[in-house]
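1. Provide a 3D model corresponding to the input given below.
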Amino acid sequence: MNIIREISEQARRTAADIFNGGPIANASPSSPEVPEDLRSWLPDLFDRFPIVLPWSKPSPVDPALHNIWILDNTAFRTPQPGDRSPDLAELSDPNHTQPRLTAGPDAAAGQTKPVGPGSGWEVEFVACYFIKGSGKDIASTTAALMRHLNISDDDVATKKRIAARLEPFVDTVLPNRTLRISIGGEEEQVLGPSSYAGISSGLHELHFTPTSPTTQSSAVNLPPPFGLPSHTVFAEGKGWGVISDIDDTIKFTQTTSAFGILQNTFVVDEPQPIEGMPELYAKMNATLHNPAFFYLSASPYNLYPFLKRFREAHYPQGTIILRDASWQNLGGLIASLQLNTEEYKSDRITKIHSWLPHRKVICIGDSTQSDPEAYGDAARKYPGWIKAVFIREVSGIAGMDDKTKNAPERFETAFRGLERGLWCVFSDPTEVAQRVEELSRDGDADVLGVESKDGDDSQGPTAQ
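-> Below is the predicted model of the structure:
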């Protein structure tokens, strides 16, 4: 019987690789390989990818049977004639979308104009579809994690928490599916079809003028237990924006080991914010007049509800951007947090710039991984767009070389060619609060047509 089961499973894997393997890999170019030492005991997730024939027609998601997440997003103004946005063509991920533009009278010079009627607002809707409760062997996977993390099987509360957080990693995804959503109760649009990873991602033009800074979208006729609605923030072309890392920047993680990441992800009751950072972000929100917040993390999209609850508890409303990885082993979670993060973040920053090229942007990260390098590259690529970069100095993490990570030479290299006043490294968030005040005053002067005190609009805060 075991031999028959193995032959059947291998046949299914072969069929899935033939029909789905290429599209899955192409949809997630930043997905790293899973290290062998993690493959040896972390569960195989291959069954969550169903076989989809290439000639199959898209079909709608069934709200009564499927679990649906619509991720929070940020709407932006459709580029106007004369806008020059050459970076729109540089988005490397085929899942990414860009504003629908058509050539204007000076197409050779990069000038474009919007296509079709609309309100002048566009927004990227990202949605994830699962068959709820379909994951195999959640109990055995939970038991394996508890055993390797030395958690007693008698700890019922922890067992339930691990199982609940594991569910989005093991539930079967739904490729080639569509979803009809209601946007703010004003109009309905159809999302999809979803990718082989069960993710629908597409840019949509809105046909109504918003009457408030935010609006909610949800699946049409969706029963509450089966869905996660989205909130859209409407960001005008000008103003401030904040691009923020999550782990060890605003959320306490303090580990780079596989076991530590698993502990923080699946076991910890409630993640803790970094001391002083909620107050700093609240101050930025008030001082910079409700900037557009983007929370950019290398974490997988499966953690979206977990991170969304954390953000709602401690930080301003904003778009959480996560990896749309589609690995076939839970060890991919560990690898994704440690590999190719600079390339991944640079790619997503390009997307944000394509949406809001005329905003003044503050970037906040930490020294544990590649935030300085990713932000430095963006500041050089888009001169004048990023007004300040703040890097939180992190130390005391087991297995991390503090001396190398926090060396002045590292930061000088990461920000080479940029004004020294554009970036600074901090340990106390109150240091950043003072600089945000300075940025706000300079920004208000720019709006009024007054030259900033340094005489250079691209200049950031003065480092101490």
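2. only C-alpha atoms for contact and neighbour calcs from this point on.
-> Fine.
3. show residues contacting stretch 207-225.
-> 63-64, 70, 117-121, 179-187, 227-235 (Cα atoms under 8 Å, 6 or more residues apart in numbering).
4. tell me how far that stretch is from the chain's mean position?
-> Between the centre of stretch 207-225 and the centre of its chain there are 21 Å (Cα atoms, centre = their mean, to the nearest Å).
5. show the end-to-end separation of that stretch, please.
-> Distance across stretch 207-225, first residue to last, is 29 Å (Cα to Cα, to the nearest Å).
6. in that stretch, which residues are buried?
-> Neighbour-count burial for stretch 207-225 flags 214-215, 217-219, 222 (criterion: 16 or more other Cα atoms under 10 Å).
7. stretch 397-415 now?
-> For stretch 397-415, a neighbour-count test (16+ other Cα under 10 Å) marks 400, 402, 405-406, 411, 414-415 as buried.
8. to check against the first, give me the structure of this:
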Amino acid sequence: MSFQRSTSSLMEERTRVNGHFSDTESSLASVSTRPSHALHKAHKLAHLFSYLGASNPLPAPIEADDVVWVMDNVAFRGRGGQWEAEFVAATFDHQASPAVVDIVGDIASKVGLSKGAREEQTIEERIAPFIMEVLPGRQVKLNFGGSTAIKLGPGGRNGISSDVRKLPNAKAGSLAQSTTDVPMGVVGSLKMKTLYAEPEGWAVISDIDDTIKVTQTSDPVGILRTTFVSEPMPVSGMPKLYARLHKLLTPSAPFFYLSASPYNLYPFLREFRETFYPHGQLILRDSSWMTLSGLLSSLTLGTERYKTDRMKKIHRWLPRRKLICVGDSTQSDPEAYGDIFRSFPGWIKLILIRKVTDVAAVGIKEKNEDKRFEKAFEGVPR
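-> Predicted structure coming up:
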């Protein structure tokens, strides 16, 4: 497994060098150009205690000018057979960075737009989650299924909380709808869905970028264009494939969309998923808040380790499910899926890798060579 990781890391490094990622990252406009606003909004003790994350004894409440996201999830049978699920929430200050004009102009220039182009409005809307300041130590109240009160958080220093909570009983395959209990004026992703998934049956783990969505992950300017300017486009043929999979596996089969994209893109990717693909849980990275350069590094560094870590979590939730894993050749999907196949024999039943045919133009040719796949899938039956 260690050799696989080193192979994947070397491939990432060469891709970044060939694509001049470091040059693009270092030239992006800075987001964090103003002092922290959080200290003016909450008691200093609450700010200090936010370093304790979920152990914070003095969480701060959501206020009317905050932004809150609660994220779709999958319920599973925990110890004793009771339903439970991991809830992820994020909180921000609605006030954007005063550097927004510079950031919009910077991105527009890098993707080849002229000053004042109409696409600048699209850029400004999509960069909002990167320029809102995160609010540590907030606690979000949720009305689960319209009847059960659940407290989420308090969040850590990155404004994100992740909590496993026990749930009321429900029929397998049912979809519970929940809303946040927040003051008037709060905006964001205030509603979420929870799919109840029994321990047995099928499930799907799918990559997003360049597997089901055109992202151009081997080209920094391509990433900026497809993320902040262009209409999100599904990879040709993939919506039909996933619709067929969903029908074959029954609506109760959970779909996990596992991406190296940062959580800043959750609303953007959730809308894309809802438009083109079966409902499912988006699992994203939480390591690049308030930094555009972090978007590029998130998609191109350490993706194998990140994905194997998250798949181990899914295995803890649903160890008896039969998994179908779908990925592509631009990132480390082959290596990550091969690692997990060997780590949990019998769990993964099918691996599908989309060979991106223009990868030589946007990355390095060796990503599509047979020897790469043979090494990544060593010990995996054809």
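9. how close are the two chains, by TM-score?
-> Here the TM-score for the pair of chains, by TM-score structural alignment, normalised by the length of structure 2, is 0.85; 346 aligned residues with a Cα RMSD of 2.2 Å.
10. now, the contacts of stretch 207-225 of structure 1 that are in strands?
-> If you go by DSSP state E, the contacts of stretch 207-225 of structure 1 have 70, 121, 179-183, 187, 227-228, 230-235 in strands.
11. in a markdown table, list the buried residues of stretch 207-225 of structure 1 along with secondary structure and distance to Asp171 of structure 1.
-> Shown next, in a markdown table, are these (DSSP: H, G, I helix; E, B strand; the rest coil; distance: Cα to Cα, whole Å):
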| residue | secondary structure | distance to Asp171 of structure 1 |
| --- | --- | --- |
| Thr214 | strand | 31 |
| Thr215 | strand | 29 |
| Ser217 | strand | 24 |
| Ser218 | strand | 21 |
| Ala219 | strand | 20 |
| Leu222 | coil | 19 |
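12. Tyr375 of structure 1 -> structure 2?
-> Taking TM-score structural alignment, Tyr375 of structure 1 has Tyr337 as its aligned residue in structure 2.
13. just tell me what Ser206 of structure 2 corresponds to in structure 1.
-> In structure 1, Ser206 of structure 2 lines up with Ser244, judged by TM-score structural alignment.
14. what about that match, how many neighbours?
-> Look at Ser244 of structure 1: counted by other Cα atoms under 10 Å, it has 22 neighbours.
15. residues contacting it?
-> 293-296, 363-365.
16. helix, strand, or coil at the residue nearest to the spatial centre of structure 2?
-> Nearest to the centroid of the C-alpha atoms of structure 2, with distances taken as Cα atoms, centre = their mean, sits Leu284, at 1.9 Å. With DSSP: H, G, I helix; E, B strand; the rest coil as the basis, Leu284 of structure 2 sits in strand.
17. the aligned partner of Leu356 of structure 1 in structure 2: neighbour count?
-> In structure 2, the residue equivalent to Leu356 of structure 1 is Leu318, according to TM-score structural alignment. Leu318 of structure 2 has 23 neighbours, counted by other Cα under 10 Å.
18. about what we covered before: element containing the match of Tyr375 of structure 1?
-> Applying DSSP states H and E as the criterion places Tyr337 of structure 2 in helix 333-343.
19. can you check Arg5 of structure 1 too?
-> Following DSSP H and E, one finds Arg5 of structure 1 within helix 2-16.
20. one step back: so how far is Gly379 of structure 2 from the match of Tyr375 of structure 1?
-> Counting by Cα to Cα, the gap from Tyr337 of structure 2 to Gly379 of structure 2 is 12 Å.
21. the alignment partner in structure 1 of Ile223 of structure 2: which element?
-> Alignment note (TM-score structural alignment): Ile223 of structure 2 maps to Ile261 of structure 1. Assigned by DSSP H and E, Ile261 of structure 1 belongs to helix 258-262.
22. and that helix, what's buried?
-> Under the neighbour-count rule (16+ other Cα under 10 Å), helix 258-262 of structure 1 has 260-262 buried.
23. the match of Leu356 of structure 1: what's it in contact with?
-> 76, 199-200.
24. how much space between it and Ser236 of structure 2?
-> As defined by Cα to Cα, Leu318 of structure 2 lies at a distance of 30 Å from Ser236 of structure 2.
25. ok, now Asp219 of structure 2?
-> 20 Å.
26. neighbour count winner among the two?
-> Using other Cα under 10 Å as the criterion, Asp219 of structure 2 and Ser236 rank with Asp219 on top: 21 against 12.
27. hmm, Ile364 and the more buried one touching each other?
-> No - in this structure, Asp219 of structure 2 is not within contact of Ile364 by Cα atoms under 8 Å, at 10.9 Å.
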